[in-house]
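Enquirer: My questions concern the predicted model and sequence given below.
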Amino acid sequence: MADQQGTTPPPPYEYPAGPYQAGTAPPPELQEYPTQVYAPGYGTDQSVSYPAQQYPVQQYPASPGYGNKEKTPLVGPPPHGVVQQNTIIIPAQNIVWGRHPIQTVCINCQNTILTEINYITGTFTWLIGGIIILIGGWFMCCIIPFFADSCKDVEHKCPHCHMHIHTWNRL
């Protein structure tokens, strides 16, 4: 879109020979970028200068076994008079308890288990039964929540040692 005032055409797109193919962009080092103009006080204004920060050189002591001539044994018997103890490490678990059996580690027998579940009557069961009575639960409809597992709390037990692990409450 040249205007009528007689502007000059753009320079030809000739690039020095290189590993790139014709019709593609030149490598970044051959591309020309426009110069940017900044407002005074911003960018490349020469009147503003900041002192260069000097960081102290840190020296670290040599660690044993890294570059030292003396080699220390890494494996061997414990020193005289030291009693070794076996430590059982139980990994932290983010358990999401619910109405379904879950896989966990029993705190009593230390086995990896899939919990055994039992449905027990809880606060939510009594609350639903009471609401049915208040609404006008005719013909003994208020006892329905006591027979519906979806209204009961869930008790998780170990299938091996039968220890109670957790109770999941609906409320």
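Expert: Received, thanks.

Enquirer: From now on I want contacts and neighbour counts done on CA atoms only, so please keep to that.
Expert: Fine.

Enquirer: how close does the nearest residue to P159 once chain neighbours are set aside sit to C151?
Expert: Counting by Cα to Cα, 6 or more residues apart in numbering, the nearest residue to P159 once its immediate chain neighbours are dropped is E116, at 5.7 Å. For E116, the distance to C151 equals 18 Å [Cα to Cα, to the nearest Å].

Enquirer: second one coming, line it up with the first:
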Amino acid sequence: MDATMENKMGLPPPYEQMPPNPAPPPSYFGNNPPQPVAHPRTVVVTPGSENRAASNVPTKMGPGPTGTSCPTCNKSIVTRVDYVPNNRTHIVSAALCVLAGCCCGCFVPYCMKSCKTANHYCPQCKAFIGSYLPS
């Protein structure tokens, strides 16, 4: 078969031998590349910084006000709790609406704290502390 016959049959042209990859360029540093320089680190320790590192560990939050230490203002507090609806609240509401056959029961989960997420805030500095997701 010749090349014109291959083209008429829709076959691809034969592959040609490719030249080998070119050699990499010479190194700018020759045979002695520069070594990384280790700079000494300075650590500044201030009074109370040891406690601040430990206070970043999240504490377990409950469904109600919880006693803890605020990581922002470093005061011992009892958290202020705001209850907000979550996906579980909406799903339970929709299920009650479908099962009950009317819309009267769908408002019940929005009145129950056990179906909502409890967001905890510091009463002093108003910082967000954490949240409790009902199981």
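Expert: Cool, got the structure. Everything numeric here is computed off the predicted structure, so don't read it as measured data.

Enquirer: Got a TM-score for the two of them?
Expert: Laid over one another, the chains give 0.57 as their TM-score (TM-score structural alignment, normalised by the length of structure 2), with 89 aligned residues with a Cα RMSD of 2.2 Å.

Enquirer: re earlier: out of E116 and C151 of structure 1, which sits in the more crowded spot?
Expert: C151 (23 against 19; other Cα atoms under 10 Å).

Enquirer: mind checking what that one lines up with in structure 2?
Expert: Mapped onto structure 2 by TM-score structural alignment, C151 of structure 1 lines up with C115.

Enquirer: ok, its match touching Y132?
Expert: No: C115 of structure 2 is beyond contact range of Y132, at 11.0 Å (criterion: Cα atoms under 8 Å).

Enquirer: show me the contacts for T115 of structure 1.
Expert: P101, I102, Q103, T104, H156, K157, C158, P159 (Cα atoms under 8 Å, 6 or more residues apart in numbering).

Enquirer: Check T121 of structure 1 too.
Expert: Contacts for T121 of structure 1 (Cα under 8 Å, 6+ apart) come out as F146, K152, D153.

Enquirer: Let me have those in a markdown table, extended by distance to G130 of structure 1, secondary structure and neighbour count.
Expert: Shown next, in a markdown table, are the contacts of T121 of structure 1 (distance: Cα to Cα, whole Å; DSSP: H, G, I helix; E, B strand; the rest coil; neighbours: other Cα atoms under 10 Å):
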| residue | distance to G130 of structure 1 | secondary structure | neighbour count |
| --- | --- | --- | --- |
| F146 | 11 | helix | 17 |
| K152 | 14 | coil | 23 |
| D153 | 17 | strand | 22 |
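
Enquirer: Give me the distance between the residue nearest to C122 of structure 2 when sequence neighbours are not counted and A54 of structure 2.
Expert: Among residues not flanking C122 of structure 2 along the chain, T79 sits closest, at 5.3 Å (Cα to Cα, 6+ apart). As judged by Cα to Cα, T79 of structure 2 and A54 of structure 2 stand 19 Å apart.

Enquirer: Same check on V92 of structure 2?
Expert: On the measure of Cα to Cα, V92 of structure 2 and A54 of structure 2 end up 39 Å apart.

Enquirer: who has more neighbours, these two?
Expert: Legend: neighbour count by other Cα under 10 Å for V92 of structure 2 and A54, higher for V92 (18 against 10).

Enquirer: Average separation of the helix or strand in which the more buried one is found from the aligned part of structure 1, please.
Expert: Assigned by DSSP states H and E, V92 of structure 2 belongs to helix 87-100. Taken over the aligned residues, the distance from helix 87-100 of structure 2 to structure 1 averages 1.3 Å (mean Cα distance after the TM-score superposition for structure 1).

Enquirer: so that helix matches what in structure 1?
Expert: Using TM-score structural alignment, helix 87-100 of structure 2 pairs with 123-136 in structure 1.

Enquirer: the strands in structure 1, which residues?
Expert: Using DSSP state E, the strands of structure 1 run over 103-105, 112-114, 116-120, 153-157, 164-168.

Enquirer: what does the last one contact?
Expert: Counting contacts by Cα under 8 Å, 6+ apart, the residues outside strand 164-168 of structure 1 that touch it are W97, G98, R99, C106, I107, D153, V154, E155, H156, K157, C158.

Enquirer: Could you check it and say which residues are buried?
Expert: Of all the residues in strand 164-168 of structure 1, those buried under the rule 16 or more other Cα atoms under 10 Å are H164, I165, T167, W168.
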